[in-house]
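Asks: After the sequence you'll find the predicted model.
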Amino acid sequence: MTSPAVAARDATEADAELLLAWRNDPRARMASHATGVIGFEHHLHWLRGVLSDAARLLLVVEEVGVPVGTVRFDHEGAGEWEVSITLAPESRGRGLSRVVLAAGERLLAQRHEAVAVLAAVHRDNAASAALFEHSGYLEVAPAENGFRRLRKTLA
């Protein structure tokens, strides 16, 4: 599932406020491992660390030049990367999550020798579970600390 109007690009420090707003959105926080509100200075420190880390890939996905979501991949070793995805609050309900995830996966595969992508999905997050399951992710471990572990082998 792709759209020619959707493209992933590298996040930059100029995206800090946008990414923080999406991260601090109440629905995004409910699905996260860390559910508290993050302050700007803390977020900026985190963002700078991510942007300078070769074992992490942080992308902003845009639809016709308008940011609609973000995808982050963290290298877990042995060709495996853990994914985290956030849609802009105003982009939810438009069927964009699979397109955003696919755009991120394509860029990851182009840049790295990725064998598989892992996802941790909160057991109460039916929308994320459906996203990953419909995108080819399979459950590989029982829920732990409220999060299911899913895995997709990349072709």
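Replies: Noted; the coordinates are in hand.
Asks: Going by C-alpha atoms from here, please, whenever you check contacts or count neighbours.
Replies: Noted.
Asks: all strands of this protein, in order?
Replies: 6-10, 56-63, 66-77, 80-87, 116-122, 138-144, 147-153 (DSSP state E).
Asks: With mean neighbour count and distance to D25 as extra columns, can I get those in JSON lines?
Replies: Listed next are the strands of the chain as JSON lines, based on neighbours: other CA atoms under 10 Å; distance: least, CA to CA, whole Å:
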{"stretch": "strand 6-10", "mean neighbour count": "19", "distance to D25": "21"}
{"stretch": "strand 56-63", "mean neighbour count": "22", "distance to D25": "17"}
{"stretch": "strand 66-77", "mean neighbour count": "20", "distance to D25": "13"}
{"stretch": "strand 80-87", "mean neighbour count": "21", "distance to D25": "10"}
{"stretch": "strand 116-122", "mean neighbour count": "22", "distance to D25": "16"}
{"stretch": "strand 138-144", "mean neighbour count": "14", "distance to D25": "24"}
{"stretch": "strand 147-153", "mean neighbour count": "19", "distance to D25": "20"}
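Asks: would JSON lines of those with distance to A130 be doable?
Replies: Formatted as JSON lines, the strands of the chain follow (distance: least, CA to CA, whole Å):
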{"stretch": "strand 6-10", "distance to A130": "21"}
{"stretch": "strand 56-63", "distance to A130": "20"}
{"stretch": "strand 66-77", "distance to A130": "17"}
{"stretch": "strand 80-87", "distance to A130": "13"}
{"stretch": "strand 116-122", "distance to A130": "10"}
{"stretch": "strand 138-144", "distance to A130": "11"}
{"stretch": "strand 147-153", "distance to A130": "11"}
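Asks: Tell me which of those sits nearest to W22.
Replies: strand 80-87 (7.1 Å; CA to CA).
Asks: Take this one as well and set it beside the first:
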Amino acid sequence: MSSNLSSGNSVCLRVASLSDATRLLAWRNDPATRAASHHSGEIAFLDHLDWLQSSLAQPGRRRIWIAEKAGVPVGTCRADLRMDAQETTWELSWTVAPEARGQGVAHKMLTELLTTFDAHFIAQVKKDNLASIKVAQGLGFVLEREDNGVLLFAKNIGLFKVLD
């Protein structure tokens, strides 16, 4: 993934860093983001900072990117590793900056993210989060099931199995 941005409408991803903490927390605590999150409470800065430091220290288990458009941060996406004896699965989550919503940012940043993996992906989306449902479906994710108001979408890109 590119760390430099091209001009125009493209969205590029860069690896998140601690310097992104304030921005990520503001996006996470945005009321619309909280309503779409599985844990909708407001997050305190020190709790967020601890989470981010821990997350960045485990790139093999959690990867966080900042999406930028023309050099301006417009969203974030994350991949969390889920492993079982059969398969490696990456669970995706994403947030679009409030000022960048409605511009196709989520679709663009996730398209970029998906090109870097050869794996099985899942995304859990609340059933009333129509924007994220549309993004998941638009990227070719298939609805596998609903559990307590949460839709589980899945997508396979290649075959990535855990070796014994």
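Replies: It's in. In this text, all values refer to a predicted model and were calculated from it rather than measured experimentally.
Asks: Next, the TM-score between them, please.
Replies: Here the superposed chains carry a TM-score of 0.90, computed using TM-score structural alignment, normalised by the length of the first structure; 147 aligned residues with a CA RMSD of 1.4 Å.
Asks: of all the strands of the first structure, which lies closest to S128 of the first structure?
Replies: Of all the strands of the first structure, it is strand 116-122 that lies closest to S128 of the first structure, at 6.5 Å by CA to CA.
Asks: Mean per-residue distance, that closest one versus the second structure.
Replies: When the second structure is superposed, strand 116-122 of the first structure averages 0.5 Å from its matched positions, counting by mean CA distance after the TM-score superposition for the first structure.
Asks: what stretch of the first structure does the longest helix seen in the second structure fall on?
Replies: With secondary structure taken from DSSP state H, the second structure has its longest helix at helix 45-56. The aligned range for helix 45-56 of the second structure in the first structure is 40-51, by TM-score structural alignment.
Asks: Equivalent analysis for stretch 12-29 of the second structure, please.
Replies: Residue span in the first structure matched to stretch 12-29 of the second structure, by TM-score structural alignment: 7-24.
Asks: give the contact list for K126 of the second structure.
Replies: K126 of the second structure is in contact with A36, S37, H38, G149, V150, L151, counting by CA atoms under 8 Å, 6 or more residues apart in numbering.
Asks: Can I get those residues in a markdown table including distance to A123 of the second structure?
Replies: Below are the contacts of K126 of the second structure laid out as a markdown table (distance: CA to CA, whole Å):
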| residue | distance to A123 of the second structure |
| --- | --- |
| A36 | 13 |
| S37 | 12 |
| H38 | 12 |
| G149 | 14 |
| V150 | 10 |
| L151 | 8 |
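Asks: among those residues, which recur in the first structure?
Replies: On the basis of both residues aligned by TM-score structural alignment, their matches' CA atoms under 8 Å, what survives of the contacts of K126 of the second structure in the first structure is A36, S37, G149, V150, L151.
Asks: Tell me the counterpart of the last one in the first structure.
Replies: Matched to the first structure by TM-score structural alignment, L151 of the second structure sits across from R148.
Asks: residue contacts, that match?
Replies: By CA under 8 Å, 6+ apart, the neighbours of R148 of the first structure are A119, A120, V121, H122, R123, E139, A141, P142.
Asks: Need the distance between the two termini of stretch 12-28 of the first structure.
Replies: End-to-end distance of stretch 12-28 of the first structure (CA to CA, to the nearest Å): 21 Å.
Asks: Go through it and flag the buried ones.
Replies: For stretch 12-28 of the first structure, burial by neighbour count (16 or more other CA atoms under 10 Å) applies to A16, L19, L20, A21, W22, R23, N24, A28.
Asks: Run through who's touching the biggest helix by length in the first structure.
Replies: Longest helix in the first structure by number of residues (criterion: DSSP H): helix 97-111. Helix 97-111 of the first structure has contacts (CA under 8 Å, 6+ apart) with 1-3, 6-8, 57, 59, 61, 69-73, 85, 87, 114, 131, 135, 154.
Asks: Likewise for stretch 135-145 of the second structure?
Replies: Against stretch 135-145 of the second structure from outside (CA under 8 Å, 6+ apart): A106, H107, T111, I122, A123, L151, L152, F153, A154, K155.
Asks: how close does P31 of the second structure sit to E112 of the second structure?
Replies: P31 of the second structure is 26 Å from E112 of the second structure, by CA to CA.
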